[in-house]
Each structure stands twice: as C-alpha cells, then as structure tokens.
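>>> All I have is the shape, not the residue letters:
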C-alpha cells in the first residue's frame, strides 16, 4: 500500500497562530514522549515510521510549503505540490497520477489518504495496514474508511452509518455531515461512527474517476490542466456518489486537530508563554507568543491564543465557529489600516461667502491610507500616480490613475501601491480649522 499524507491546508480555525505563511501542521503545538515540542506533521510521520511506512508515503501539499516540510522531517518523502489550492479531490487525484506515472505504482495497489491534522493514539495508525488488507479481501468495495467510536455527540464531525454485517469491515449505508447535537446523539445510539477523513482506494479507481470527468491520468498532463479540476472535497466529488464503501471501526481516542478546542485536548499543560492563570479558571488553556503577559482570572472553559496576527478569546465550544469571524475581519481589515507616512502638501486655498476650499497633493506609500478631513463637506480625489481603493461604509471602489472619486460622506483611500492624489476639499465653513489643513 501507499500513503498520501494531506498537508496543504491553511488551518484558518487555528488563527492567529496558523497563517497562510505558517500553517497549523507546521506549528510546534504538540509534545512528544521526550517532552520536546513537535508539529502535527512530525507527529504523524513518526507514527508512520513506527509502522515502517515512511518510504511508502508521499506528501500532498501546497508548493509554498515544500521547504518547511523538508526542514521538519528527518526522512525524505516525495512532495507533490499543487500549483494552486483547490481542495482535497484535486490534491488526491494529482497524487494518484504521480504514484502511477512517476513511481510506477500499479492500478490495483491500495492508496490510503491520511490527513496530517489527526490527533489519535498509536493504535489508530495500526489500523492502516488492516484497512489495506480489508480492501484487498473485499474487491467489491471501492472505498474503505476508518470510523472512530464517538465519546460524545459532536456537531463538528461527519458521521458514518454502517449497515448490518459480519466481520470487522462493515458496509456503509449512509453519511451525515456535521449534524446538530440532538441528531448526533440519535445517530450515536444507532451505531454511527465519526468519519476520520481516512480514505482507502485503488490507484486505478482514482484514475478512472479522472477519465470519467475528461481529465488526463498522466501526471505531467494533469499538472498542466490542474486549474480546470473542480475545487471540491473528495467527500462531495466522489464519496457521496459511491455506493460500494466499507468501514473499519476504531474504538480508541481520536480527534481532529482543526480548532483550538480539540488542540487543547492534546496539550500537556494548560498555559504556554508569559502570564498567569488562577486556580479558579478550570478547563481553560492559554498559548501566548507575545512578550507581554496574559492573565486569566476566574474564567472556565475558554481558550486564549495571543500571537503576532492577533488575539483570540473564545469558549472551547465556540472555537470551531471562528471562521466566519475571520472572513469578516478580512473584509474590514483595509478600513483599519493606519494612515502611515501620508504626506499632505497644500497647493491652493480659496474662500467664498459660505464655503472654503483647499487643494492638496497626497503622496502615499503602498499600504498607507488617507482619510477625508473631519470638517469637509465634499472631498474629491484624483489619482495621478499608482492605484488604490476608496472605502466608504461597506462599499469599496477601485481607483486607477486618471480616475476621480467624490466623497460626500467620510471615507478613506487605501494605496494598493505607491500612489499620489490631488485632493480638493470643500469645507462647511470658510473659516476651516487650520490644524486640519496640514494633517
């Protein structure tokens, strides 16, 4: 068998420590048996090495992560780099094409897809060879899964509903994707298992799925047409459409390290970094990467994460739900950019009976912002160099060289590259405040 280790995700739910540049699987959040810090990637590879599977493993990842993978691993695993991030189906399909075209793996070989962010005891990884053997012994099954026995009704996991059967490799009759807690409780009573995100398939099966969709099976050809592949997960693109599926149950500890609540379950102590947490703060965890202290007092069941990108304070139960908040943060980030090093140079001033006007030149380096003056009634910006965007309320208006925008309400211009503007300001009063003219 071969292992495809999925290690290309960005880990948004582990913000603020997990970022596009340093994703969650490369963060030293875990502790090994020797008390040393290690990453999800290092821990998963250690489990595979214990089973002598490291030489049968390839890593599917984003191209930007290839160097950090080589730095963190003591063993050499082929890295299959996606040209762009397009979810798990394209990544797995590209890996299958690589195995067949470049490593000459036969079509009937079993490939097991394993996510890098699983948190489980060693016995879970012992199931991988058993899953491959079960697939060999059941040629009518096109996909094999591992399902963990739930220890609580979670609304964060998908559920596998096995059908009645004999033996350990049970047929699957249905799935339920992240049900509410009451439904999860009912599913567990009916014998449902957590879907651990582990998929066993034959190489030829994956190549045939590509052919059915009109895509090439040769690695170099698929790589060249990668942008045309549907940006969908393996669950939605293949799993939901397949009826010949088997499931191998697992009765030990398993969790998905996809949010801070689940990471906390694997932490060896409740507080890392500068600060203090009092004894009345039960079941709370803190990771502080900042040089200033964090103090947690009389607050239970929370997670506090402080890093260079920001600070997160959340209940553990609410930790999985921060992704929409991050999207909102991304949308409004531009409006909070500081107007750094903006040079506003006076050009001309005129006064009328009821209004005054002033013409300025604004020079803004990339990333800087200029706000309308508080006393202005109308502000007209004309771009004479570079480009940027005007932000007013919830509207964002791109502005290129030669274009003009009139602000009848407070607004902000953000320079997307070094830019210069001619600003004409009409004030409510001809006797405008002098301190604003050269702000």
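Sure, I can see it. Note that the coordinates shown come from a computational prediction; the quantities given were computed from them, not determined experimentally. Numbering: from 1, shown residues only.
>>> all contacts plus neighbour counts: C-alpha atoms, from now on.
Noted.
>>> and the end-to-end length of stretch 316-328?
In stretch 316-328, first residue to last residue: 21 Å (Cα to Cα, to the nearest Å).
>>> number of nearby residues for residue 405?
17 (other Cα atoms under 10 Å).
>>> OK, contacts around it?
In this structure, residue 405 makes contact with 380-382, 390, 399, judged by Cα atoms under 8 Å, 6 or more residues apart in numbering.
>>> do that again at 10 Å, thanks
379-383, 389-390, 397-399, 413, 423 (Cα atoms under 10 Å, 6 or more residues apart in numbering).
>>> Which parts of the protein are helices?
Here the chain has its helices, by DSSP state H, at 40-50, 66-72, 88-101, 122-125, 127-137, 181-189, 203-212, 219-224, 234-237, 260-265, 323-332, 434-437.
>>> what's the second one in contact with?
It stands for helix 66-72. Under the contact criterion Cα under 10 Å, 6+ apart, helix 66-72 has outside partners 7-8, 22, 25-26, 38-39, 41-42, 59-61, 76-81.
>>> one step back: which of the contacts of residue 405 count as buried?
Among these, those classed as buried by 16 or more other Cα atoms under 10 Å are 379-383, 389-390, 399, 413, 423.
>>> and here's the other structure:
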C-alpha cells in the first residue's frame, strides 16, 4: 500500500503560534517517550518509520514548506510539491498522478491518504494497513477510518453506516456528511455515525478515472501545467460526500485532531509553556507564551492564552471553530482603509541592549509608485539600516547609482549614504535599523 501524507496547511486554528511562515505541523508541541519536544510532522514520520511504511510514503506539501520538511525529517523523503495552495482535492490528485507516472504505481494498487496533524497510538497503523481489504471485500470505491464521537462536533465529517453493518469490523456506508451543524450531527450519532479520522483509501485507477472525466491529464508534469485551473476544494466535499460506494473501518484507539488549541492544550503536560504565572482561582487554564514578557492569569476557567510576535490570543476552550473567521476579520480590519494611503508598516521587534544599542525591525509594504527614503541621523549616533526585499520588484538609488531589484535582494546603509527605494509594483520589505552611540 502507498501512503500520501498531507502536510500543506498553515494551521490558522493555532494562531498566533501557527501562520503562513511557520505552519502548525512544524511547531514542537508534542513530547516523545523520552520527554523531548517533537513537531506533529516528526511524530507521525517516526510512527511511519517504526512500521517501515515511510519508504512507500510521499508527502504532499507546498513549495514554501520544502526546506522546513528537510530540516525536520531529512532530505531522503519523497515530496510532491504543489506550485500553489488549492486545498486537499487538488493536492491528492497531483500526488496520485505523481505515484502513477513517477513511482510506477499501477492502477490496481491501493493508496491511503492521511493528515499530518492527528495524534494517534501505534495501533492506528494496524487499521490503516487493513483499509485495502475493506475496498476489496465490499467493492467500495473509497474506504474511510472512523472513531466513535464523544459529542456532536461541527469540526468533523460523519460516517453513517448501513443499519445492518453497524459495529461490524468492516462497515458499508449509507452516507457521508462533511461538517454538519450540531443538530444534524446529534442525529447522525444516534444512527451510529463515526467521526471521520481524515483517512481515505482508494485505488489509483479510481482517481485517474476521475481526472479523465474532468478532462485533466494523468501525468504529474502535465497536471502541474494546469494546476492553477483545478477547483479549490477539499477532498471530503469534492469526492467523499458525493460518493455512494463507501466502506469504513472503526479505529478504537486514542485519536485527536491536533489542529485546535483545545486538543493541543490537552496534550501539553505543563499548564505553562514559556514565561507565565497562574494566580488563584484558575481552572483548566493553559498559557503558551513565546514572548519575553510574562503572562499572568487570575480567576479564569477553560481558557487558552497563546502569545507570539504575531499576536495574542485569549480564547475559551470551546470556541475553536470561531478562531479562523476571527483571524481573517482581524487581518481585514488592519489593512489600510483608503487607496490614498501610500505605505503601511508593522513593528516586528524592538530591542534595547545594556550598552544603549537599539535594534528595530519593521515590515513595510509599498504600493506601486511609492517610495521609502533613507534618512540618516544628525545627532551624532551611528545608524545602520538594512533593507531586504521580501516580495516584489523595485528600483533602488544609492548614492546616485540606480539598480532594479526583486525578491531576496538586500542593501545596508549607513549615515553617509543617500538612498531611496521606489516600488515598481506592490513591494514588501523587511527593514532592520541599528542605532549605537559612537
């Protein structure tokens, strides 16, 4: 059996620790048997290696996460790189095309898809390797793995079995419902529904036929060329919810979706990570603090407090479903409200050292046609400014010499210099200013 490990998300539900630059699966929040911190990716990869399943596994991820994956689990891993993020349906299609055209996997071979952000016992993999049998014995096109629900959550898909197969080792499925409302979820649980563990199994030919029916190529290189045309949609909605021939296995061990603060807080052995203090009358309070200033919590119940340079979150443990929307609304509210605004900047860090040195880091956005001028200090102190172009194209004039620069370019300026950077299109800069006493 072949495995596709999905590791392309950014994990907004774990904001502010998780973001586009540091997705949740790379944050060392899990401790191994020796007490050493591990990321979700490292934990799952070690479990796959323990079962010798890693050699038949490819990781579907975005181009921007390639270096992070290599740093955490090594360069021998086989990666399927998405040229852009388009959700799990396109990522799985691209991965199957890669298995078929690059690794020589035949149409009749089974492929299991699993997410990197689940916390499971080793017995989970006993069920995983039995999924191809579920396809064969039932004639299903898709086999799923489910667990018994504990409450009518809106975060998961629901696998509703046929009445005469409920609680059998292999069940045939009446219907799959992706993320219903709480009222409908309660009804499905009464009918013996399972939570979907985010595991899908199918034969390679099933997905290749789907590509053909959509008028899309079946080879990896050709599919890459039209990847931007694929529908942005999850595999659950695009395939599983529409499929009528589904089977399922029940997994009876421990399973947690590590994509929310509620489940992450349950896994942390210490209620305080980083600088923090719990005062009197606290109940079920978790502090995760990456800042160099302390957080104090007093008289709170069922609260998660998370802090990083990205921001500070104070949330009720049961409010995970609202965080993604809240983060999006926050970002929209902080954008410039008028086209007349030429630039905007965000302070990333400001440090003052014992010898009086001040280092300030700002992220700056310039609209097309706008400019930022280097202004030397006139008070006798030494100033060094570093401009790094993070994204976009611009023209820099330094001491009357001009050059067109783009992403990755860097220049260092001192008091004696004259310089200006002019945006040829939207440009994002990182500006680091160091001021010292002469």
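Yep, it's here. For clarity, every value in this text was computed on a predicted model and none was experimentally measured.
>>> Just give the TM-score of the two.
Superposed pair, TM-score by TM-score structural alignment, normalised by the length of the second structure: 0.76. Supporting alignment: 355 aligned residues with a Cα RMSD of 2.5 Å.
>>> one step back: out of the contacts of residue 405 of the first structure, which comes closest to residue 207 of the first structure?
Nearest to residue 207 of the first structure out of the contacts of residue 405 of the first structure is residue 398 (Cα to Cα; 43.8 Å).
>>> correct me, but the closest one touches residue 389?
Yes - when contacts are counted by Cα atoms under 10 Å, residue 398 of the first structure is listed as touching residue 389 (4.2 Å).
>>> Map residue 28 of the second structure onto the first structure.
Counting by TM-score structural alignment, residue 28 of the second structure corresponds to residue 28 in the first structure.
>>> can you check residue 289 of the second structure too?
Residue 289 of the second structure maps onto residue 288 of the first structure when the alignment is built from TM-score structural alignment.
>>> Check the burial of its match by counting its neighbours.
20.
>>> for residue 298 of the second structure, same thing?
Around residue 298 of the second structure sit 13 other residues, with neighbours defined as other Cα under 10 Å.
>>> What residues does the nearest residue to it once chain neighbours are set aside make contact with?
Excluding the flanking residues, the one nearest residue 298 of the second structure by Cα to Cα, 6 or more residues apart in numbering is residue 279, at 4.7 Å. Going by Cα under 10 Å, 6+ apart, residue 279 of the second structure touches 296-300.
>>> try it again with 8 Å
Counting by Cα under 8 Å, 6+ apart, residue 279 of the second structure touches 296-299.
>>> again, but for residue 188 of the second structure
158, 160.
>>> same thing with the one 10 residues further on?
For residue 198 of the second structure, the contact set (Cα under 8 Å, 6+ apart) comprises 113-115, 144-145.
>>> That one and residue 125 of the second structure: what is the separation?
Residue 198 of the second structure sits 14 Å away from residue 125 of the second structure, taking Cα to Cα as the criterion.
>>> for residue 199 of the second structure, same thing?
Residue 199 of the second structure sits 11 Å away from residue 125 of the second structure, going by Cα to Cα.
>>> Look at those two and report which has more neighbours.
The neighbour comparison of residue 199 of the second structure against residue 125 (other Cα under 10 Å) goes to residue 199, with 18 against 15.
>>> Is that one in contact with residue 145, as I believe?
Yes - with contact defined as Cα atoms under 8 Å, residue 199 of the second structure counts as touching residue 145 (5.8 Å).
>>> quick one, strands of the stretch 301-438 of the second structure?
Assigned by DSSP state E, counting those that start in this stretch, the strands in the stretch 301-438 of the second structure fall at 301-308, 311-316, 343-352, 358-366, 371-373, 382-391, 394-398, 401-405, 410-414, 419-423, 427-436.
>>> and those as a markdown table, adding distance to residue 88 of the second structure?
Shown next, in a markdown table, are the strands of the stretch 301-438 of the second structure (distance: least, Cα to Cα, whole Å):
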| stretch | distance to residue 88 of the second structure |
| --- | --- |
| strand 301-308 | 28 |
| strand 311-316 | 27 |
| strand 343-352 | 32 |
| strand 358-366 | 31 |
| strand 371-373 | 40 |
| strand 382-391 | 26 |
| strand 394-398 | 35 |
| strand 401-405 | 35 |
| strand 410-414 | 36 |
| strand 419-423 | 35 |
| strand 427-436 | 29 |
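>>> Pipe the ones you listed into TSV and attach distance to residue 32 of the second structure and mean neighbour count per row.
Output for these, formatted as TSV (distance: least, Cα to Cα, whole Å; neighbours: other Cα atoms under 10 Å):
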stretch	distance to residue 32 of the second structure	mean neighbour count
strand 301-308	22	19
strand 311-316	27	15
strand 343-352	32	13
strand 358-366	35	19
strand 371-373	48	16
strand 382-391	36	19
strand 394-398	47	18
strand 401-405	45	12
strand 410-414	40	15
strand 419-423	48	21
strand 427-436	36	20
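>>> Let me know which of those is the nearest to residue 96 of the second structure.
For the strands of the stretch 301-438 of the second structure, proximity to residue 96 of the second structure was assessed by Cα to Cα; strand 382-391 is nearest, at 32.1 Å.
>>> For residue 406 of the first structure, which non-adjacent residue is spatially closest?
Leaving aside its sequence neighbours, residue 406 of the first structure sits nearest to residue 380 (Cα to Cα, 6+ apart; 4.4 Å).
>>> Quick one: map that neighbour onto the second structure.
Checking TM-score structural alignment: residue 380 of the first structure goes with nothing.
>>> correct me, but residue 380 of the first structure touches residue 412?
No - taking contacts as Cα under 8 Å, residue 380 of the first structure lies outside contact range of residue 412: 11.6 Å.
>>> which residues touch residue 109 of the first structure?
Residues near residue 109 of the first structure by Cα under 8 Å, 6+ apart: 1-2, 202-204.
>>> which of those residues lies closest to residue 245 of the first structure?
residue 202 (12.4 Å).
>>> Which residues are in contact with the closest one?
By Cα under 8 Å, 6+ apart, the neighbours of residue 202 of the first structure are 107-111, 142-143.
>>> Show me just the buried residues among these.
By 16+ other Cα under 10 Å, the contacts of residue 202 of the first structure give 107, 109-111, 142-143 as buried.
>>> Between those residues, which sits nearest residue 132 of the first structure?
Among these, residue 110 lies closest to residue 132 of the first structure (Cα to Cα), at 6.2 Å.
>>> how much space between the closest one and residue 240 of the first structure?
Between residue 110 of the first structure and residue 240 of the first structure the computed distance is 20 Å (Cα to Cα).
>>> go on, residue 364 of the first structure?
Residue 364 of the first structure is 52 Å from residue 240 of the first structure, by Cα to Cα.
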